[in-house]
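Asker: What would the 3D arrangement of this be:
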Amino acid sequence: MRPKKMKDEIKRSFFTYAIVVVTVIFFVYLLLLSIVFRLTIIEPNEANHEHVLKDIETGFAAYYSGMDDLISASTIHSFLETGEQAGDAYKILYDFRNHQSFHADFLLLDGDEEVVATSFYSGSDVEARSSVALNALTYKLEGAGVVGTRLTSPLRDVHHRSSYVFSAAIQGEEGLLGYLFYFLDSPSFPDQHYVYVTDLFDNVIFSTYSYGLTTLGKLDLDLKGNWITYEGEMFYKTQTTLSKQGIQVITATPMSIYRLLVLYGVLTMLISSIAILLVVWFVAPKIVAKSLQPFDGLVALMASKKKYSHFDHEPNYEEVEIIYEEYRSRVSEVERLLDENQIIMEKKRISELKHLEAKFNPHFLFNVLEMIKYELMEDPQSASDMIVKTATLMRYNANFGQTLVPLEEDIRYLNDYFSLQKMRYGKRLHYEIIVNPLSILEEAFIPKLLIQPLIENAIKHNIHKTHSLFIQVVIKTDGNELTIEIRDNGRGLDEKKVAEIKAIYLGEKEASEQTGLHTVHQLIQLLYGEDYGLMMRSHVEDGTIMTLTLPLQKG
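Answerer: Sure thing, here's the model as predicted:
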């Protein structure tokens, strides 16, 4: 695959970042629009709705409770029975009306349904009295208390229009004395909102506008949800039902200006975004080409592979100078690492030679050959297995050049090594190898001959000090690390001896013994750094645990 050019990549990056910036700005704009919608539409609508709702609830409640008092007032009763105290009766009726938040005109009828007191202008009282709705209502009032009713045909006088009436029958000791009616005028609501007060059947009682009303005074709007669409116009709506009064309060706020704001704003954003992206697409290559001229020179220098070539560049590009110096530093670092790697390989080769000499010394081979001689007479098949295992061990040790081997291969070597040792020591030696998870057997790679010296060390220092030596090898993963533990049930060591051995394998002290531990620890640190290596734990009569920590390497 052909590598990408940095200029093209930077151009694409410019364009991508421009898209990201434009997108972020667009979403910020949408967020601001939602905030503006909340502040200019929703909150004012809800505040106005609460205000209207409170006014209607308190106003209607005042008429219900106040008229209860009026129909029980002795002055009203006396006026209806005898015609006396007319002035006091008028005063009571006017005072009650004038103290209400909703203006109303009253109409007082006697038992014969004749008008005896009213606040209507001349002629309007006759219209009120002759109202079909009022005539029907008088037959339902006796014993019903105060009743609020929508008038199907609004009453009009010189200045007011009434669509709702509070009515009650006035009962005396000897029976019906008359009827009291208060005709509510249409209240004034804030004109920036559409306010509708209807009964439970959407018949309009009050409204600030005739928008959405039928000729019969019915509200012809779909009230489901928070949005109203009527004749192409959109409104945000808040609605509350007052079950006790049997009415609904609806406030709707027009969104025509907000819709224009959204429409023109989005169009402006889209046009601006396209313009910005076009500018970036055509101008960015020129900017990049000019800015990367010194860098191109540096790339040419690196491509020439001359270690100390002179780099001709303008002195005002400090960053390029830093890159050049870093490049020279890295070249030196690579050379140093190559030298170190050579040292590691040499130490690995020497380590393998030492292991070969230590494990397959003449004494060890003599013991194996003696066992093979006796096995040939007793069990030829067993002798054959011993020969195969011995040959395998010698071949594995003698196969130089492989620094890392699959974990599964090294464990096969360990099993062969343990088998030969068990043939030598019999029931005095037992072992167990645990790998968790099993998938790392094929995936993980470890330095060759890394574990065997620790097993040899455990056998050498414990086999003659315990009746039955048990060695357990536990290999497991911990995140991105591979941990190998070699545990034995030997006599263990005291703190002083442990400290002495640690000093040897950490290289703090030279000694002729424990060189295998030192080689293993040093090899791990040379390969992987000082964060990895060998750790030892031991307690008297509690065995020893040797732990190898190295990075998890997969093939």
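Asker: all contacts plus neighbour counts: C-alpha atoms, from now on.
Answerer: Fine.
Asker: how far away is S329 from E335?
Answerer: 10 Å (CA to CA, to the nearest Å).
Asker: and if you look at P551?
Answerer: From P551 across to E335, the span is 24 Å (CA to CA).
Asker: neighbour count winner among the two?
Answerer: Set side by side, P551 and E335 show unequal neighbour counts under other CA atoms under 10 Å, the larger going to P551 at 21 against 11.
Asker: One more, please, to line up against the first structure:
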Amino acid sequence: MAENSSNFKESIRLLFLRYTFMPIIVLFVFFLLFTGFNAKIIVANKSQEANKVISASLSGVYFNYYDEINRMAALPLVSDFAATRLESQNVYEEFYEFNTHQTVKSVFYIIDTKGIYLASTAPSDSDIQETIYRTIVPRIAKAPESTLVEANKIRYSHDRYTVYTFGKAIIKDNQVIGYILYQLYEEDFQKLIFVQNNEISVITDRHHTIIATTNNITKGLMNKFAPIFNSKGNVQLNGGSYYMSQASIPLTEINVFTLNSSQLQRYVYVSLIVFIVVTSLLLWFLIQFLANKMSTRNTQSIDKLLFAVNQLQQGNTLSYVDIHTGDEFETLADQYNIMLTRLNELLHKNEELSNLRRLIEVKHLQSQFHPHFIFNVLETLRYAIVVDSKQAQDIVMILSRLLRYSISNDGQTVLLSDDLNHTTDYLRLQQIRFNERLSYDMQLSEQSRHALVPKLLLQAIIENSIRYGYLHQESLLISIRGYLDETDLILEVEDDGSGMSEERLEQIRQLLNDPDIPTKHIGLSNVHRRLLLLYGPGYGIQLLSRLGEGTCVTIRLPYEKGDVHV
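Answerer: A predicted model of the protein is given here:
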């Protein structure tokens, strides 16, 4: 042990020196995280500030036009012009006086109710005029008292576009006599949303239709802005990651989006390399000192742990270790002791489960196919051969399936649907024997049929129902139900037999909960104990019974879905 301790001390010292770069990596990670976090804050602030500037500018543009179109629509000069077509120069002067002071310029129209353009600041284009009259004017006419505000893109000459429209009905003497429209140019919107220190700006209406953008990579199908977010919550555009700030202009349907790249700049990495080189030199001397300190720590705890492990390898399952150093070795020793305790418990449970499984298999074979049962089946078969050859064939086939399933070695758990097939065969044989005196029904959910359950789970319970159900009556109904209760599978076997008294029911419950008490109810006891060992406390059998009314046995076990046969 002394040699091992010495080797351990030396290996600790050498290992610590060999991996001196680990603290440097940790420092690098921390610095990288700090730099990235700082850069993210800067990007977020840039986006938010740009969003505020753009929102304020757009708000001014919006309300300037909103107020202006309402003023113009109510101006007697405009209504007289729409009615008489006189003094058009004064109308144009009003428009140009307003338009020259706007950062976002517009096209101006006055249209009468018949679709005749009375005033226009755009070159005459029949297609554009037809589009406006057929698509925009009807929406104004539907609500003449309201102001139409909407995004719509119209192409003019020289590849100029208007992307936003303000519209209002001109009313005189309570009659609509025309319509006034302002259509705002896209290029002016783009100039407005170009903000210093901001990469991409997008403005949309409430339907996410893009009114204007500083970068066409934001345009999706149907000119929509539909950002795709990555796992970090950033917007993914054209292979790049962008932090996005969003705001809605109050009392409008305009949304403002500002995006800035969230990727670190090259200078960040240069600064990181310089920082790591400098700090690495300082850390090297510190690590040399720490390596010597760590290598001199005593190795008594390691010796104790090695000895305990060696004892365990030789089969001593009581080789507990006692360490009180107040450090990680004490924690390791405590965990080792917990593991050893758990190992002993598992060994005990496995041994008990193995013995119980063997008893269950023997019990099932004896209870299901003991000579008395086979004699009854053969007597029924002999009678059926004479009276009903078809029924005789059914008896032979069912008995064959029962024997094959009971002696098969397909594992300890099976699909509930497979076990129900076996249960159905058993009940059918008993039904042939008892004729109309025995009936049964099964009501199981589709999910419960796919559950994995211990093999022959229901057999002992159904056998008890048949065995004790006819004590004081001529007929018996057995109901089998299955359903899910959250993460558990519930199976119920209920009969309308004679039932039992409260005293007798309490006795059987005590027998089920104490495996050391001998009982003739070995079937129920073994099923309950097996479920406890397999799944732990909280699972097993519960009994409900009333004298003269019947008995209900409830089985609870964890739901585990099995592979469905195809």
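Asker: how far out from the middle of the chain is stretch 285-301 of the first structure?
Answerer: Distance, stretch centre to chain centre, for stretch 285-301 of the first structure: 42 Å (CA atoms, centre = their mean, to the nearest Å).
Asker: ok, and for that stretch, which residues are buried?
Answerer: By neighbour count, and taking 16 or more other CA atoms under 10 Å as the criterion, the buried residues in stretch 285-301 of the first structure are 285, 288-289, 294-295, 298, 301.
Asker: Stretch 81-92 of the second structure too?
Answerer: By 16+ other CA under 10 Å, the buried positions in stretch 81-92 of the second structure come out as 81-82, 88, 91-92.
Asker: Repeat that for stretch 31-46 of the first structure.
Answerer: 33, 41-42, 45-46.
Asker: nearest to E357 of the first structure, of these?
Answerer: Within the buried residues of stretch 31-46 of the first structure, distances to E357 of the first structure taken as CA to CA reach their minimum at L33, with 82.1 Å.
Asker: from memory the closest one sits against V262, does it?
Answerer: Yes - at 7.4 Å, L33 of the first structure counts as touching V262 under the criterion of CA atoms under 8 Å.
Asker: Tell me which two in the buried residues of stretch 81-92 of the second structure are the farthest apart.
Answerer: Within the buried residues of stretch 81-92 of the second structure, two members stand farthest from each other by CA to CA: A82 and Y92, at 12.8 Å.
Asker: quick revisit: let's have the buried residues of stretch 31-46 of the first structure in JSON lines, adding secondary structure and distance to L200 of the first structure.
Answerer: Converted to JSON lines, these look like this (DSSP: H, G, I helix; E, B strand; the rest coil; distance: CA to CA, whole Å):
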{"residue": "L33", "secondary structure": "helix", "distance to L200 of the first structure": "35"}
{"residue": "I41", "secondary structure": "helix", "distance to L200 of the first structure": "26"}
{"residue": "I42", "secondary structure": "helix", "distance to L200 of the first structure": "24"}
{"residue": "N45", "secondary structure": "helix", "distance to L200 of the first structure": "22"}
{"residue": "E46", "secondary structure": "helix", "distance to L200 of the first structure": "21"}
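Asker: Relative to R428 of the first structure, which of the residues you listed is nearest.
Answerer: Checking the buried residues of stretch 31-46 of the first structure against R428 of the first structure by CA to CA gives L33 as the nearest, at 83.6 Å.
Asker: Now do the same contact list for the closest one.
Answerer: With CA atoms under 8 Å, 6 or more residues apart in numbering as the criterion, the residues that contact L33 of the first structure are V262.
Asker: 10 Å - rerun?
Answerer: 27, 39, 258, 261-262, 265 (CA atoms under 10 Å, 6 or more residues apart in numbering).
Asker: Buried subset of those, written for ChimeraX?
Answerer: Applied in ChimeraX, the following selects the buried portion of the contacts of L33 of the first structure according to 16+ other CA under 10 Å:
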select :262,265
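Asker: Tabulate the contacts of L33 of the first structure (a markdown table), appending secondary structure and distance to F181 of the first structure.
Answerer: What follows is the contacts of L33 of the first structure, written out as a markdown table (three-state DSSP; distance: CA to CA, whole Å):
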| residue | secondary structure | distance to F181 of the first structure |
| --- | --- | --- |
| F27 | helix | 58 |
| L39 | helix | 42 |
| Y258 | helix | 44 |
| L261 | helix | 49 |
| V262 | helix | 50 |
| G265 | helix | 55 |
